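[1] Got a sequence here, can you model it:
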Amino acid sequence: MTGGAVVLAAFGFSVGTASAAEFDPSPTCSALHPSPEQKAGTLDGFVIEHLPDGLGSPSDFEYEWEDVSFHSRVWETGPDPEGAYKVDLTVKTLRGERLTDLEAVKDFLVEYEEKEPGSWQLVPVKVGGYDGLLADNEVFYFIEPGVAAEVTIDKDRFTDEDLVDTAAGFRPAPTP
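    The predicted model follows:
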């Protein structure tokens, strides 16, 4: 295997005998082994019931900022001819004591996303029965004290309806 083929194989892509000049890095490439949680359509106790068509490969991330923990799943398409990837969709849960209501979630996200206070054009929405706010390519909503969710989408490829439908299907999993 050549060096490039080894790298591709290490990321779970099958590699044939094509030369580098014949290789077509189309956006239909995907990881061969999604995690059990990705297969089940869950993330951090939330179900993912709706996804728009044409998403790339998913990856999961966990991180914390200012005592709020994030669990996110990001779908990316790529690589393009220059080797870059583009984020199609992100769903994430936010958990932290400071998330006491929708206004507190908004205030936290203004700080986290480094928005200019008062400049963020937000529209109130209901998302699967939860109070939320919609802005351009994202929607966030309050679940209960300490828990919120956020969905962002590539508006060049997907519609407002895709965004809202995905968010409505991203909710806490029913308890048995």
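[2] switch to C-alpha atoms for all contacts and neighbour counts from now on
    Fine.
[3] Doesn't Leu8 lie inside a helix?
    Yes. Using DSSP: H, G, I helix; E, B strand; the rest coil, the secondary structure at Leu8 is a helix.
[4] Second chain to compare with the first, below:
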Amino acid sequence: MRISPRRRIVTGIVLGVTVFAALATGPVAPASAVPHWAQSSAHLSEPVRPLDGFAITHLPAGLGSPSDFEYEWEDVSFHSRVWETGPDPEGATKVDLTVKTVRGAGITDLEALRTFLTEYHEKDPADWKLTAVQVGPYSGYTVDNQVFWFLSPGLAAEVSIDRDRFTEDDLLQTAAGFRPETSA
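    Have a look, this model is predicted:
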């Protein structure tokens, strides 16, 4: 049986496209499967080391790897721990959660903190729709993916979370669990 050159070309193209499509999509995972790069490495069954004198007693499941940072802006110092997931298949990482302490002489009360963070986050005060919130015994504000609160003159805290993956309840519970260590 003789196959025409035209049929060989069409068959080759169809076979090539089929093989390419199979290789490009890879194996199909169940809908409930979590990619390896999105699985949690932060478990509270393991101790979480404090950050700048603050205990971390609640973390949502599914966080990536933590890294600590220290920096200053406008005479205010920040100590932060950032959990990142990644890299994803394209090589990118994504911030899951950030907890930070905010220390500076200008942080005199909740309104001074709000004014400072409005400038720090480059928000328009008229457009930044903050909602008052209690974080344990402390007064603060929440908006979108973050919550911040005033603890005492010179000291505040802030938590932000990826709201595409985590809920507002995750945000608020994490904030409630980020508090000054008690001395024994």
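[5] Please state their TM-score.
    Once the chains are laid over each other, their TM-score by TM-score structural alignment, normalised by the length of the first structure reads 0.79; 148 aligned residues with a Cα RMSD of 2.0 Å.
[6] All the helices of the first structure, residue numbers only.
    Assigned helices in the first structure, in chain order: 3-10, 36-40, 102-112, 160-168 (criterion: DSSP state H).
[7] now those in CSV, with mean neighbour count and distance to Ser30 of the first structure?
    Formatted as CSV, these follow (neighbours: other Cα atoms under 10 Å; distance: least, Cα to Cα, whole Å):
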stretch, mean neighbour count, distance to Ser30 of the first structure
helix 3-10, 13, 11
helix 36-40, 12, 13
helix 102-112, 16, 31
helix 160-168, 20, 21
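[8] Isn't Phe78 of the second structure up against Thr98?
    No. Using Cα atoms under 8 Å, Phe78 of the second structure and Thr98 do not qualify as a contacting pair, with a distance of 11.6 Å.
[9] follow-up on the earlier one: now the helices of the first structure in a markdown table, with distance to Leu133 of the first structure?
    What follows is the helices of the first structure, written out as a markdown table (distance: least, Cα to Cα, whole Å):
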| stretch | distance to Leu133 of the first structure |
| --- | --- |
| helix 3-10 | 40 |
| helix 36-40 | 26 |
| helix 102-112 | 8 |
| helix 160-168 | 11 |
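[10] Looking at those, which is nearest to Leu51 of the first structure?
    The minimum distance between Leu51 of the first structure and these falls on helix 160-168, with 5.6 Å, by Cα to Cα.
[11] how big's the offset between the closest one and the second structure?
    In the superposition against the second structure, helix 160-168 of the first structure averages 0.3 Å from its aligned positions (mean Cα distance after the TM-score superposition for the first structure).
[12] Kindly provide the distance from the alignment partner in the second structure of Asp88 of the first structure to Arg163 of the second structure.
    Matched across to the second structure, Asp88 of the first structure falls on Asp96, judged by TM-score structural alignment. To Arg163 of the second structure, Asp96 of the second structure is 9 Å away according to Cα to Cα, to the nearest Å.
[13] same question, Pro125 of the second structure
    Pro125 of the second structure sits 22 Å away from Arg163 of the second structure, going by Cα to Cα.
[14] ok, now His36 of the second structure?
    Per Cα to Cα, His36 of the second structure is found 20 Å from Arg163 of the second structure.
[15] give me every residue that touches the corresponding residue of the second structure for Val105 of the first structure.
    Val105 of the first structure maps onto Leu113 in the second structure, with residues paired by TM-score structural alignment. Leu113 of the second structure is in contact with Gly106, Ile107, Trp149, Phe150, Ala156, counting by Cα atoms under 8 Å, 6 or more residues apart in numbering.
[16] 6 Å instead?
    With contacts defined as Cα atoms under 6 Å, 6 or more residues apart in numbering, the neighbours of Leu113 of the second structure are Ile107.
[17] now Ser41 of the second structure, nearest residue through space, not along the chain?
    Here the nearest residue to Ser41 of the second structure in space, its sequence neighbours aside, is Gly64; by Cα to Cα, 6 or more residues apart in numbering that works out to 5.6 Å.
[18] Just give me the match in the first structure for the one you found.
    Under the alignment defined by TM-score structural alignment, Gly64 of the second structure is paired with Gly56 of the first structure.
[19] Please look at that match and Gly78 and confirm they touch.
    No. Under the criterion of Cα atoms under 6 Å, Gly56 of the first structure lies out of contact with Gly78, with a separation of 7.4 Å.
[20] and the helix or strand containing Gly16 of the second structure, which stretch of the first structure?
    If you go by DSSP states H and E, Gly16 of the second structure is part of helix 5-25. Per the alignment by TM-score structural alignment, helix 5-25 of the second structure matches no residues in the first structure.
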